[in-house]
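> What would the 3D arrangement of this be:
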Amino acid sequence: MTVIPSPSQRAPGPAVEPRAEDYRANKLFRHMTPDEVAALAPQIETLRCGKGEMIVQRRDEDGGIYLLLEGVLLANLYARSGREVGYRRIAPGGYFGEIAAIDGLPRSVNIVAVEDARLVRLPQRLVARLFEESPRFMRALLEDMATLTRALTDRLFELTAVSVACRVDIELLRMATAAGGEGDTAVIHPCPTHAELAVLVGSQREPVTRELNRLAGLNIIRQSGRTLKILDMAALADEVERIGGEL
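Got it, this is the predicted structure:
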C-alpha cells in the first residue's frame, strides 16, 4: 500500500487553483453563500491519488480537512494481527479530517483510496480561520458531527447485537440510500467487493458472500461487475426486520 506524503513532507510545486464548481457543492458548505465558498478557491489545494494509496495515516499531525470530488475512500485501522477494521466508506461529496481539525490531536484513522480519487484540501490555517469567522461553516460541521456520532452508535450496536447477514443487509440499505434511487430500486456503483464489505461489517468474506447469494436468489439484488442493483428496497428492509435487525 502506498502512503501519500503528509502536506509538510510533499515537495513544493506550482499551486493549482481548483475551479469553484469542483468543491462548492460539498455538503460542508451548504449553509454558506456562493460568494463565501467561491472565495476559498485560492487557498485550497487539489490532490489526486491512485487506488490503494493511503491519503491520511493514523497519528499524522496534519490538521487540514479533505473534500472528496471523485472516487471512493475507506476509513480503516489495522490490528497488530493484521486484521483490517473498516469504519465507513466516503463517497464523492463527503469529507474527512474534521476531528483532528477540531481537537488538534493526531489523526485517529487511516483514509485509503478504494479507487482512483480526486480531492481538495482545506489547509489547517484556513480551517482555523473558518472556525473563528464562519458560523455557517461551523453549523454544518456540528450537524455532520452529530450525524456521524449517531451512525457510529448504530454500527456499534449492530456489531454486538445482530447477525452478519443482518449487518450486510443494513449496509446495503445504507449504501443504496446514499446512492439515491428511483422508487423501490437503487444502483450502487462502484459496489464494494465481498472482502471490502466484510471489513465494513466486521466479518469475513465467506459469510458476506453467502448472504449476497441468498439475496440474489430472492431476487432482491442483482450484481454485474462493479455494479450492484437493489431490485426491491422494501423487500431488503423486510429482510432486516425478519432476521432481527432494526431500521
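> hey, let's count contacts and neighbours off CA atoms from now on
Noted.
> quick one: the helices in this protein?
Assigned by DSSP state H, the chain shows helices spanning 20-23, 34-38, 98-103, 124-133, 135-161, 164-179, 194-201, 205-217, 233-242.
> do you know which of these lies nearest R48?
Checking the helices of the chain against R48 by CA to CA gives helix 20-23 as the closest, at 13.2 Å.
> list the helices and strands that closest one packs on?
Judged by 3 or more CA pairs under 8 Å, 6 or more residues apart in numbering; DSSP states H and E, helix 20-23 is in contact with strand 65-70.
> Any figure for the gap between the residue sitting nearest the centre point of the chain and G71?
Centroid-nearest residue in the chain: I90, 1.5 Å away (criterion: CA atoms, centre = their mean). I90 is 9 Å from G71, where distance means CA to CA, to the nearest Å.
> Check E84 too.
For E84, the distance to G71 - CA to CA - is 21 Å.
> Neighbour count for these two, which is higher?
G71 (21 against 16; other CA atoms under 10 Å).
> Can you give me every residue that contacts that one?
91-92, 113-118 (CA atoms under 8 Å, 6 or more residues apart in numbering).
> what's the answer for I90, then?
Counting by CA under 8 Å, 6+ apart, the residues that I90 touches are 68, 72-75.
> Name the nearest residue to L119, ignoring sequence neighbours.
L68 (4.6 Å; CA to CA, 6 or more residues apart in numbering).
> how many other residues sit next to that neighbour?
23.
> sorry, back to before: is it possible to export the contacts of I90 to a markdown table including distance to A237?
Output for the contacts of I90, formatted as a markdown table (distance: CA to CA, whole Å):
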| residue | distance to A237 |
| --- | --- |
| L68 | 29 |
| V72 | 25 |
| L73 | 26 |
| L74 | 25 |
| A75 | 26 |
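> one more to put side by side:
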Amino acid sequence: MGATMTTVRIAFDKELVLSGHFLLKHLEKPELQRLAASARLAYFRPGAVIFQKGDPGDSMMAVIRGRVKICSHSTDGKELVLNIINKGGLFGEIALLDGEPRTADAVALEETDLLVLDRSKFVPLLNERPAVALQLITVLCKRLRQTSEHLEDTLFLEASSRFARALMRLADVFGKPAPGGLKLDIKLSQQQLGCLVGVSRESINKLLGEWQRNGVIAVESGRITLLDRHALEEIAEANG
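Predicted coordinates for the structure are as follows:
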C-alpha cells in the first residue's frame, strides 16, 4: 500500500462500520468482532496514492468517507479512469480473492477514510459464510459489467456519445436533486472527465460549452448539473 497512508484522525467504531456495510450484513456479532479486531482504519489526503498497479494484493478497502479513483496508465503516461468509488463502496476485491498483484492504481480524490480488510483474515470468513461470498460475487459481476460497457463505449462510440453516457452514469451515483435538474455531487476537472471518457481535455471543453449553450447541462464552480436528461440520452444513442 502507498506510503501516504496515515492513521484516521476521526474515531470510528469499526464494528459499527462493518455491521452497516451491505457486504457484511449477514455476519453474527462474534464474527463482526473478530473481523473488526483485524480491520485497520486509514486516512488519505486528496491526491494520495492508496496503491499502485503491481503492488501486492493483500487487502480490500471500504470507503467510509470521501471518494477514490481507480485508474490505469499507458506506457506514454496517458491516464484512463476505470471507476470512481463513493462512500460505502468497495475496491481491491479482485486482488483480495486471488492474491495476485493489483491490476490498477487507486488514488484519493478528496479527504478519504478507508476501512482496510486484510486478505489473511477475510478469505477464511468467505469459507465460513457463503452469504458474504455471494455478495462479493455480486460486486465482482457488477464491476465486470462496468468494465465491459466501458470497453464497448471506447471502441464503438464517438466522443460525444461516450461523454453523455459517462455523465448519466455519474448522475446515477452522485446525482442530487437541484433546481431544474440533477446536480453531480462530485467535482471533476475537465482533464479528469477526459480520462474517465478516454478523450482529450479539449474535446471535453468543447462538448461542455456546446451542451451549456443548448441548455442540456449547466456548469457552476466546476460542478455539472444535468438539465435535460432526455437530450443526453439522445446524444448517448447517436453515433456519428
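> Could you get me the TM-score between them?
Scored against TM-score structural alignment, normalised by the length of the second structure, the superposed chains reach a TM-score of 0.88; 236 aligned residues with a CA RMSD of 2.7 Å.
> Identify the residue of the first structure aligned to A36 of the second structure.
Using TM-score structural alignment as the criterion, A36 of the second structure maps onto A41 of the first structure.
> just to revisit the earlier point, what would the helices of the first structure look like in a markdown table with mean neighbour count?
What follows is the helices of the first structure, written out as a markdown table (neighbours: other CA atoms under 10 Å):
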| stretch | mean neighbour count |
| --- | --- |
| helix 20-23 | 17 |
| helix 34-38 | 14 |
| helix 98-103 | 17 |
| helix 124-133 | 14 |
| helix 135-161 | 14 |
| helix 164-179 | 20 |
| helix 194-201 | 21 |
| helix 205-217 | 16 |
| helix 233-242 | 17 |
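> Tell me which of these sits nearest to A79 of the first structure.
Of all the helices of the first structure, helix 194-201 sits nearest to A79 of the first structure, with 12.3 Å by CA to CA.
> which strands and helices sit next to the closest one?
Against helix 194-201 of the first structure (3+ CA pairs under 8 Å, 6+ apart) you get strand 84-90, helix 164-179, helix 205-217.
> With the second structure overlaid, how far apart is it on average?
Taken over the aligned residues, the distance from helix 194-201 of the first structure to the second structure averages 0.6 Å (mean CA distance after the TM-score superposition for the first structure).
> residues in the second structure aligned with that helix?
Counting by TM-score structural alignment, helix 194-201 of the first structure corresponds to residues 190-197.
> Can you give the contact residues for the matching stretch?
Identification of contacts with stretch 190-197 of the second structure by CA under 8 Å, 6+ apart yields 79-83, 154, 159, 162-163, 166, 200-201, 203-205.
> repeat that with 6 Å
79-81, 163, 200-201 (CA atoms under 6 Å, 6 or more residues apart in numbering).
> chain center to that stretch, what's the gap?
Relative to its parent chain, stretch 190-197 of the second structure has a centroid offset of 14 Å by CA atoms, centre = their mean, to the nearest Å.
> Can you tell me the residue that sits opposite K142 of the second structure in the first structure?
By TM-score structural alignment, K142 of the second structure lines up with T147.
> what do you get for G89 of the second structure?
Checking TM-score structural alignment: G89 of the second structure goes with G94.
> now its match: how far from R19 of the first structure?
Distance from G94 of the first structure to R19 of the first structure, by CA to CA: 18 Å.
> swap in R174 of the first structure?
As defined by CA to CA, R174 of the first structure lies at a distance of 31 Å from R19 of the first structure.
> got it, and P192 of the first structure?
P192 of the first structure is 30 Å from R19 of the first structure, by CA to CA.
> which of those two has more neighbours?
Counted by other CA under 10 Å, P192 of the first structure and R19 do not tie: P192 has more neighbours, with 20 against 12.
> Quick check: chain neighbours aside, which residue is closest to that one?
Closest residue in space to P192 of the first structure, ignoring its immediate chain neighbours: R226 at 7.5 Å, by CA to CA, 6+ apart.
> Would you check that the one you found makes contact with C191?
Yes - between R226 of the first structure and C191 there is a contact at 5.4 Å, judged by CA atoms under 6 Å.
> Compare these two (neighbour count), which wins?
C191 (20 against 11).
> Nearest residue to the aligned residue in the second structure for G104 of the first structure in space, please, no chain neighbours.
Aligning on TM-score structural alignment places G104 of the first structure opposite G99 in the second structure. Excluding the flanking residues, the one nearest G99 of the second structure by CA to CA, 6+ apart is G57, at 5.3 Å.
> so what's the aligned partner of L119 of the first structure in the second structure up against?
Taking TM-score structural alignment, L119 of the first structure has L114 as its aligned residue in the second structure. By CA under 6 Å, 6+ apart, the contact set of L114 of the second structure is 41-42, 62-64.
> Let's see if you can find the most crowded of these.
Neighbour-wise, the contacts of L114 of the second structure (other CA under 10 Å) top out at A62, 24 neighbours.
> Look up how far L18 of the second structure lies from it.
Distance, A62 of the second structure to L18 of the second structure, by CA to CA: 9 Å.
> next one: R40 of the second structure
Counting by CA to CA, the gap from R40 of the second structure to L18 of the second structure is 11 Å.
> Ends of stretch 153-168 of the first structure, what's the gap?
Stretch 153-168 of the first structure: ends 17 Å apart by CA to CA.
> How far away from the center of its chain is that stretch?
18 Å.
> can you list contacts of that stretch?
Contacts for stretch 153-168 of the first structure (CA under 6 Å, 6+ apart): 211, 240.
> how about 10 Å then?
87-88, 147-152, 170-174, 197-198, 200-204, 207-212, 214-215, 239-247 (CA atoms under 10 Å, 6 or more residues apart in numbering).
> With stretch 201-213 of the second structure instead?
By CA under 10 Å, 6+ apart, stretch 201-213 of the second structure touches 159-160, 163-164, 189-195, 197-198, 214, 216-219, 224-228, 231-232.
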